[in-house]
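Novice: structural data only, the sequence is not supplied:
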């Protein structure tokens, strides 16, 4: 575990025409943030200088050519590119998508090489970033390819954690994608991340049904009866605390989610609509299952307010704090599992 140096927190700048750069720079304009980590922003000194002036910020930064040269306790900006870049706030532009990918690619390489400890990604535009090198529906799938492990979108706050069986999958395809193998794999990832990243020794997990009212015994679709229920029963036979399927329409309104360490939603909006409603802009998107820690804010590029200086930084700041917390928890978990005697002493 790191003691002498602060955690090096890498940041991909996202789509420059969106609010990503604003929330990143406003977060670290507060010098107290440097007490928690050493930020390493992947962009260019020219762009950061322009943005600093545009948003009337006062922070100081250090331009570097490689993340391995990051100075502890300073705001570091890796010069991923040297040329001038035109920023047109609020516009969808494939050129902005190119720079978003350059930043992400450089940050991911630094993460793989242990030059940074944690990656926090600012929002991208999923359309303009598409290219021969990036053919993914979002960050999660790209990082799953680049980093070891099986990825899972895990939306988190201190009191609510929602994992997804399927994330960026069209609604018409969901019932074909959800298989017993997928259910077991995703629930296994959530169990492991709750143990190693959130210090939950015996996770208690709720699973939401695929169809309205979990299919009403097959009247409204057979997937819950034929796929979900028997798979959950197999998981329970191993002694795991996995419950459901629960009808999604009443699960959150009844506050039943408070009885569990995590909730598994069958598809994207089934999980994210209640999550974003209950988290009030303070939620974090954590990519569970990878061998590295990546978090992001729970919102997109918000082109409609980009450049106005009115973007809310809460979710990004939470993503920074959660990334640091998860990294520390994972390091602690490694130490305890590698040295069982330490675990015994901790319990005494």
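Specialist: That came through, no problem. For clarity, every value in this text was computed on a predicted model and none was experimentally measured.
Novice: C-alpha from now on. contacts and neighbour counts both.
Specialist: OK.
Novice: stretch 219-226: which residues count as buried?
Specialist: 221, 222, 223, 224, 225 (16 or more other C-alpha atoms under 10 Å).
Novice: so which of these are in helices?
Specialist: Mapping these onto helices (DSSP state H) picks out residue 223.
Novice: closest to residue 96 out of the buried residues of stretch 219-226?
Specialist: Residue 96 lies nearest to residue 223 out of the buried residues of stretch 219-226, by C-alpha to C-alpha, at 41.8 Å.
Novice: still on that earlier bit, got the buried residues of stretch 219-226 as a markdown table, with distance to residue 58 columns?
Specialist: As requested, the buried residues of stretch 219-226 are exported to a markdown table (distance: C-alpha to C-alpha, whole Å):
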| residue | distance to residue 58 |
| --- | --- |
| 221 | 58 |
| 222 | 59 |
| 223 | 56 |
| 224 | 55 |
| 225 | 59 |
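Novice: how about the buried residues of stretch 219-226, which pair is most distant?
Specialist: Maximum pairwise distance in the buried residues of stretch 219-226, criterion C-alpha to C-alpha, is 8.4 Å, between 221 and 225.
Novice: alright, now check it against this:
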């Protein structure tokens, strides 16, 4: 890092989506240069194409081909390809996916080599990016493989809530088959660890949702809660993880119980993301916990329907950049505290823990 400013890499996403528009809008506020050095992985012509579609922006950049020549006073565009590319905003085609992957691969390599300290990924389209080099359901499993992580967790973050997922892009009919006590326990460990080292919460509280309606109603509506989820929670508590549940998902969110916890672990994608996107305050951010690097992204997709029209809302993307910077700094503080521990008496926790009697509540 230069002058305590992290170098933040930004992959461009699908060339025909809203990704580059979001990047330009987010980086047009020059105050971002006070806290990081942005490096966009694309090429000059692609960035210039979208800059011309925006009537008002204060966006200038330096072309970069050698990381030893990063300009820490300006936005950098690292040239990932030389050829001219036919950009067609709003169109789903092979071009958008091909160059999204090139951008992502180049950024990941820069992370591995230490040229950048964090990565913010613009949205990809999960079907047109498929190839021999990308046989994954999204960024999260790709990065898990690229950085050889044993397990990772998608955590959706907002001002008032964090929602983590046990399963991600899995067909609904297959969700139960992907669940077992071991995987839930692994996810709880990662979420607990991330809340401590990435978000600075010393004793995080984690709520665990049930899989079935009414959290199974004591086995009347499915037995996954009894056979799989409760044993994982018990083992997590044995490991000094403050995990509670399983909660009936509908009542849990409707009654605002998420406000009592530092994170919520949902069993599947829509169980967690529908309430998150409905109840979250501020712009949502997708964070990948469990990696040895920091990666964030906005909480939305490519939005082909508005691509190239200059109307995309960049709040989530801007928040993803700020989250990336904050987590990098928090990790450094955590490492410094671990390296130089100071003995002190911690105040006793006086806040009341969630009522155990509510853990299996149902409507």
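Specialist: Yep, that arrived. The structure displayed is predicted, hence computed values, not measured ones.
Novice: between residue 221 and residue 225 of structure 1, which contacts overlap?
Specialist: Residues touching both residue 221 of structure 1 and residue 225 by C-alpha atoms under 8 Å, 6 or more residues apart in numbering: residue 215.
Novice: can you show me the helices along the stretch 1-150 of structure 2?
Specialist: For the stretch 1-150 of structure 2, applying DSSP state H, counting those that start in this stretch gives helices covering 19-27, 44-51, 94-112, 139-146.
Novice: from the buried residues of stretch 219-226 of structure 1, which is closest to residue 197 of structure 1?
Specialist: Using C-alpha to C-alpha, residue 224 is the member of the buried residues of stretch 219-226 of structure 1 that lies nearest residue 197 of structure 1, at 29.9 Å.
Novice: show me what the closest one aligns to in structure 2.
Specialist: Using TM-score structural alignment, the partner of residue 224 of structure 1 in structure 2 is residue 225.
Novice: double-check its match against residue 210; I have them as touching.
Specialist: Yes: Residue 225 of structure 2 is within contact range of residue 210, at 6.0 Å (criterion: C-alpha atoms under 8 Å).
Novice: who touches both of those two?
Specialist: 216, 246.
Novice: can you mark which positions in stretch 187-203 of structure 2 are buried?
Specialist: 187-200.
Novice: can you list the residues that contact that stretch?
Specialist: The contact list for stretch 187-203 of structure 2 (C-alpha under 8 Å, 6+ apart) reads 151-153, 164, 166, 204, 206, 236, 241-243, 262-263, 265, 289-290, 327-328, 330-331, 334.
Novice: which part of structure 1 matches that stretch?
Specialist: Using TM-score structural alignment, the residues of structure 1 aligned to stretch 187-203 of structure 2 are 186-202.
Novice: contact partners for the residue nearest the centre of structure 2?
Specialist: Most central in structure 2 under C-alpha atoms, centre = their mean is residue 287, positioned 2.0 Å from the mean C-alpha point. Residue 287 of structure 2 makes contact with 154, 155, 156, 157, 295, 296, 297, according to C-alpha under 8 Å, 6+ apart.
Novice: and the residues you listed as CSV, adding neighbour count and distance to residue 75 of structure 2?
Specialist: Shown next, in CSV, are those (neighbours: other C-alpha atoms under 10 Å; distance: C-alpha to C-alpha, whole Å):
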residue, neighbour count, distance to residue 75 of structure 2
154, 23, 28
155, 24, 28
156, 26, 27
157, 26, 26
295, 28, 19
296, 30, 19
297, 28, 19
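Novice: ok, and the residues you listed in structure 1?
Specialist: Counting by both residues aligned by TM-score structural alignment, their matches' C-alpha atoms under 8 Å, these that remain in contact in structure 1 are 154, 155, 156, 157, 295, 296, 297.
Novice: in strands, which of those residues appear?
Specialist: Among these, the members found in strands (DSSP state E) are 154, 155, 156, 157, 295, 296, 297.
Novice: so the fourth one sits against residue 165, correct?
Specialist: It stands for residue 157 of structure 2. No: here residue 157 of structure 2 lies out of contact with residue 165, judged by C-alpha under 8 Å, at a distance of 11.8 Å.
Novice: quick one on the thing from earlier: out of the buried residues of stretch 187-203 of structure 2, who's nearest residue 109 of structure 2?
Specialist: For the buried residues of stretch 187-203 of structure 2, the nearest to residue 109 of structure 2 is residue 198 (22.6 Å; C-alpha to C-alpha).
Novice: how much space between that closest one and residue 337 of structure 2?
Specialist: Applying C-alpha to C-alpha, to the nearest Å, the value for residue 198 of structure 2 to residue 337 of structure 2 is 13 Å.
Novice: wait, residue 99 of structure 2 sits on residue 17?
Specialist: No: contact criterion C-alpha under 8 Å: residue 99 of structure 2 and residue 17 do not qualify, at 11.9 Å.
Novice: more neighbours, these two?
Specialist: When residue 99 of structure 2 and residue 17 are compared for neighbours, residue 17 comes out ahead with 29 against 20, by other C-alpha atoms under 10 Å.
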